[in-house]
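Asks: fold the following for me, if possible:
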Amino acid sequence: MLYCNILKKIPLIVLIIYPLWNLKANSNEDTQGKSSNSILNIIELANDDLLTGRFNSSFERLSNILPEAIQTKDTVAQILIYRKFGVLYGKFGQNKLSLEHMKKGLTLAKKQKNTKLTISCLHALASQYSEIGEYHTSLQYLDSCLLRSTKQFIPHYIKSLYARNFLRMGEYGKATEYFNDILPELKYTNYNHQVAIINNVAELKLAINQTDSAQYYFEKALDIVNKQQIHPMIKPSLLNNLAQLYYKKGNKNKAYQYMSEANTCSDSIFNILGENNKELFKLKSKYSDDILKKEQTIKEQNLHIEAINKASFRLKLLIAILLVLAIIAFYTVKMRFKMRSMAQTQEYTKKKNEAVLETKNKELAVNALQLIEKEHTIEELLDFVKENDKDKHKSLAHKYEQNSKKLWNDFHDRFTQINNQFYERLLEIAPGLTPTELKHCALIKLNFDSKEMAQILGISQNSVHMSRSRIRKKLNLNREDSLSNYIAGI
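Replies: Predicted structure coming up:
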């Protein structure tokens, strides 16, 4: 009963302690792996700045938002930021930094097991290696993109990069095959991809001396650049190529017009990518890296403090648990000692009662023996009276019989009072016992032999033996079982 009460309380203790144990452990889980809309919006603005040539603005936006993405464990945002940083560093010729940042993003994407972002990072690296002339490495990254892609077809942006690599490597046949697959899908792509693809197709046509087609595609790309105000870095190349084509066709005025515009755009691009801007970009990059390192150090210190607080909290919680267990153990030992003491008291009381019962039964047996002896004496006197006065004997014999019967009834009542549960237990074992057989059992319990029982009950010894046999049968005793020992144990 004691353990049942304790066990009933244990689930309640667990329900109280378990949430406390996990309270701090779970406090930051909700923010992991999720990108807030505000961070994604800033990344989108930085991307717009990148596409429209506002590189410093793009860099500043990304630099400002990266610490927040790291602090909030926004892995998706970190991947996108590192990829954009890679593109920006590539624009300024910082190829080592460009590849480092892109690979950081790829590592995070792989850890997150995010297939879509992993493919995006692999494609960005393939594009950067293509820009710096490492075409075979670029092709390897593109192959990795295809291995991870779940689509049944090759996406257009991967095809276009394959085509551009083969174009730069002089494998015009392979480049043509890829571009022929891409062109029918061109209207389904965004303007940024359209410009890049159309410009590459134009370069391919120029390389294989299809000047009219080259002119068409160069002008088509330039038209999109002017209307959408995108890809300022490509525009000078488009204008310069068109100037040369028109010059070869003898249209010098048109050639001069495009050449002048190309020079103006080149000057603008030079200002963006000039040495001063490059140095400024390097300083900004170094400054941002220093800030990021400091913030990372602060973050690590905060994590260390948080870990100490967690350890302290769990230590206190452990002490509380041990205290609760100690209290439970104390009360368990106390109750066990109390129950043992009660058991000893009950055992002592039981033995005491048994001793009292045995004493009273002995007194009953002595009284019965005295009655038997008294009856012997009276019977002798009655025999003497019978010889001398028969009438007197008849009167005294009747009186003696009545008195003797009353004495033995009183004896039976006293036995029942002392052994109050004896008859109940007997009847539970053998419900078929008669009142006379119950009296026999009572005398057997008081250790009377057959002769004494016959005298007390006023029957022959043979009748006593027959009664004992019937009792043995009703109690289902075997021949070797002792009736006296069996009844004494009840």
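
Asks: only C-alpha atoms from now on, for both contacts and neighbour counts.
Replies: Fine.

Asks: how about stretch 298-316: buried residues?
Replies: For stretch 298-316, the neighbour count (16 or more other C-alpha atoms under 10 Å) marks K310, R314 as buried.

Asks: how much space separates the residue of the chain most remote from its centre from S36?
Replies: Of all residues in the chain, N388 has its C-alpha farthest from the mean position, at 108.7 Å, by C-alpha atoms, centre = their mean. Counting by C-alpha to C-alpha, to the nearest Å, the separation of N388 from S36 is 132 Å.

Asks: one more, for comparison:
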Amino acid sequence: MMRDCWSVYFRILFFTLALPSASFGNDSLKEYSKVELKAVDQLIGTAYYPEAYDKIWSLMSSADEAKNTKIKYQAYKRLTLLYSIFYDSLNAMNSVDSMFYYAEISGIFNDPLGKQKTYYTAGHTYRMNRNYQKAKDYLKVSRYLLDSLQRPFEERFYVLSEEAHLHTLTGNFEQSEQILQDISKQFSGQHSYAAILYSMWGDLYTGKGEINKALDYYYKSLKTIEDHKRRLGLRVELLKKVSQLNSQLGNYKKAYQEMTASKELGDRLFGSQSARNKKLFEIKDSYRKSIEENKEYRKEQELKVLKIQQEKLNQRLIYLVSLLCITVLSATFIISLLKVKHQSKQQLLKERSKAEIDIKKKELTVTSLQLIEKDKLLQEIKQGLEDVKQQKSDASVERINKTINLNTAKTWEEFEARFIQVNSAFYDTLNAIHDNLTRNDLKLCALIKLNFSSKEIGQLLGISTDSVNKGRYRLRKKLGLHRDDNLFTYISSL
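Replies: This is a model prediction of the structure:
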């Protein structure tokens, strides 16, 4: 029951905070994030960790609504430090991974300086969580990028001091001292980073066993913290360290006072309030998870809506494709029918034309036979008239004879006209292939195409059968035919 109440509370809190953030414009959100991130850094420096944590996740919510990955990157950079301060290594490492992810997709890595800062943060985080080898690897990349960019000392000393501190922690005191000396030559004691640098000197001399020098630097660091009112969390560690060193020197009273001050400050920041701090972190983590659950729920709902829309779209697509297929099939069927109808019509026209040609050929053949009979009759009449003429000269008989000859010529012209009508392209094809043929040769070819015998051809042309055979022989030579070639077959193919 209590869990359900908390769930409802977090959902209400989420919508209460998320709705105003949605109203941010992108430019307004950028300006707002700059102010908030500066405030977060200030809160961390003065040890107001829960408040800093709260602001970070508020920014996260706004960045999610605006889909601003650069702000998410900046937020995770701060989270790595917060989780490290409270020794939450798992979340610190997860925040490092998230920082790298958002650095890549937001284009931070396109800027070599942005990439360098990301690697420096990762190295610093791994050092705080005592993973010195990974810290060394990340700092090495960070320093390489700075060297390649030839950045000024003001940007380089952060990485150099981290490298020096790593050398101290891993027992490489000479290398650490060399780097710290190089930094100190160009470093101002008024710098906000002075407290950390003095602390590093103190750690170096502690490691080397030079207690008095270590105390001098620790006290310088404490003085700087007091002057700047920042890095209060570091003050707790420094008081503990000077207390231990004074105890080794026999300054027990001072050591006791410093240990008491460290405990009181530690209780105020981490001790008596640490339970409250951790509880706040747990509550805010639950709130954050609730936000993420709400987002996941909303995403699921959106995905369901998209799925329904996709299904509707697929159904419409299937319907349209089916309709298109039916249309194409119908069109194909109609075109096939029209094609068949057209082919049938063409076939019918061909058959009709062929039938008409066959009829005309038959008519031509009949006409030709009639002409043969007519010419035969006329020849007999002409012969009879010749006999009459020999017996008795008569001018009227002569006129009859001339008329018969004239009619014979006209009859042949009528035959030739009918032949050309039936075989329109025959003479053209023949002349195109054989341009050496005479008019008599063309007449002979026409009669051979009609399959007349030599005797019938002689009767039509008014010549003897021998003359026809001689004409056929000469024609074969002109056509270039061999002895085995059939004259009728060749002429019929034209």
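
Asks: show me what contacts the residue farthest from the centre of structure 1?
Replies: Not one residue lies near N388 of structure 1 by C-alpha atoms under 8 Å, 6 or more residues apart in numbering.

Asks: before we move on, what about Y141 of structure 1?
Replies: Applying C-alpha under 8 Å, 6+ apart, the residues near Y141 of structure 1 are L122, H123, L125, A126.

Asks: return the set of buried residues in the helix or strand containing it.
Replies: When elements are assigned from DSSP states H and E, Y141 of structure 1 belongs to helix 135-148. Within helix 135-148 of structure 1, the residues scored as buried using 16+ other C-alpha under 10 Å are Y135, S138, L139, Y141, L142, D143, C145, L146.

Asks: which of the residues you listed lies closest to L245 of structure 1?
Replies: Nearest to L245 of structure 1 among those is Y135, at 27.7 Å by C-alpha to C-alpha.

Asks: state the number of residues packed around the closest residue to the closest one other than its chain neighbours.
Replies: In space, Y135 of structure 1 comes closest to N165 once its chain neighbours are excluded; the distance is 5.8 Å by C-alpha to C-alpha, 6 or more residues apart in numbering. By other C-alpha atoms under 10 Å, the residues close to N165 of structure 1 number 25.

Asks: list the buried ones in stretch 270-279 of structure 2?
Replies: So for stretch 270-279 of structure 2, counting by 16+ other C-alpha under 10 Å, buried means F270, N277.

Asks: oops, could you answer that again for stretch 431-444 of structure 2 instead?
Replies: L442, K443, L444.

Asks: what number of residues lie near the aligned partner of Y348 of structure 1 in structure 2?
Replies: The equivalent of Y348 of structure 1 in structure 2 is L348 (alignment by TM-score structural alignment). Residues lying near L348 of structure 2 (other C-alpha under 10 Å) number 12.

Asks: go on, S393 of structure 2?
Replies: That count, for S393 of structure 2 with other C-alpha under 10 Å as the rule, works out to 11.

Asks: three-state assignment of it?
Replies: What DSSP: H, G, I helix; E, B strand; the rest coil gives for S393 of structure 2 is coil.

Asks: hmm, back to that, most neighbours of all the contacts of Y141 of structure 1, which one?
Replies: A126 (28 neighbours).

Asks: now that residue: which helix or strand?
Replies: Assigned by DSSP H and E, A126 of structure 1 falls in helix 115-131.

Asks: can you give me the strands in structure 1?
Replies: Under the criterion DSSP state E, structure 1 carries no strands.

Asks: for it, which helix is longest?
Replies: helix 275-388 (DSSP state H).

Asks: next one: it to chain centre, how far?
Replies: Chain-centre distance of helix 275-388 of structure 1: 31 Å, with C-alpha atoms, centre = their mean, to the nearest Å.

Asks: that one vs structure 2, average offset?
Replies: Comparison of helix 275-388 of structure 1 with structure 2 after fitting gives an average deviation of 1.8 Å (mean C-alpha distance after the TM-score superposition for structure 1).

Asks: kindly report the same for stretch 100-108 of structure 1.
Replies: Compared with structure 2 after fitting, stretch 100-108 of structure 1 deviates on average by 4.1 Å (mean C-alpha distance after the TM-score superposition for structure 1).

Asks: from E452 of structure 1, how far out is Q461 of structure 1?
Replies: For Q461 of structure 1 relative to E452 of structure 1 (C-alpha to C-alpha), the value is 9 Å.

Asks: next one: L242 of structure 1
Replies: From L242 of structure 1 across to E452 of structure 1, the span is 146 Å (C-alpha to C-alpha).

Asks: more neighbours: which of the two?
Replies: For L242 of structure 1 versus E452, neighbours defined as other C-alpha under 10 Å are more numerous around L242 (26 against 17).

Asks: give me the buried positions along stretch 282-300 of structure 2.
Replies: K284, Y287, R288, S290, I291, N294.

Asks: to clarify, my last question referred to stretch 464-480 of structure 1.
Replies: So, applying 16+ other C-alpha under 10 Å, buried residues of stretch 464-480 of structure 1: V464, S467, R468, I471, R472, L475.

Asks: distance between that stretch and the chain's centre?
Replies: Using C-alpha atoms, centre = their mean, the offset of stretch 464-480 of structure 1 from its chain centre is 69 Å.

Asks: with stretch 218-231 of structure 2 instead?
Replies: 58 Å.

Asks: need the buried residues of stretch 464-480 of structure 1 in TSV (columns: distance to E379 of structure 1).
Replies: What follows is those, written out as TSV (distance: C-alpha to C-alpha, whole Å):
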residue	distance to E379 of structure 1
V464	21
S467	26
R468	27
I471	31
R472	33
L475	36
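
Asks: run through the residues that contact L117 of structure 1.
Replies: L117 of structure 1 neighbours (C-alpha under 8 Å, 6+ apart): I79, L106, A109.

Asks: can you rerun that using 6 Å?
Replies: A109 (C-alpha atoms under 6 Å, 6 or more residues apart in numbering).

Asks: what lines up with S84 of structure 2 in structure 1?
Replies: Aligned partner of S84 of structure 2 by TM-score structural alignment: G90.
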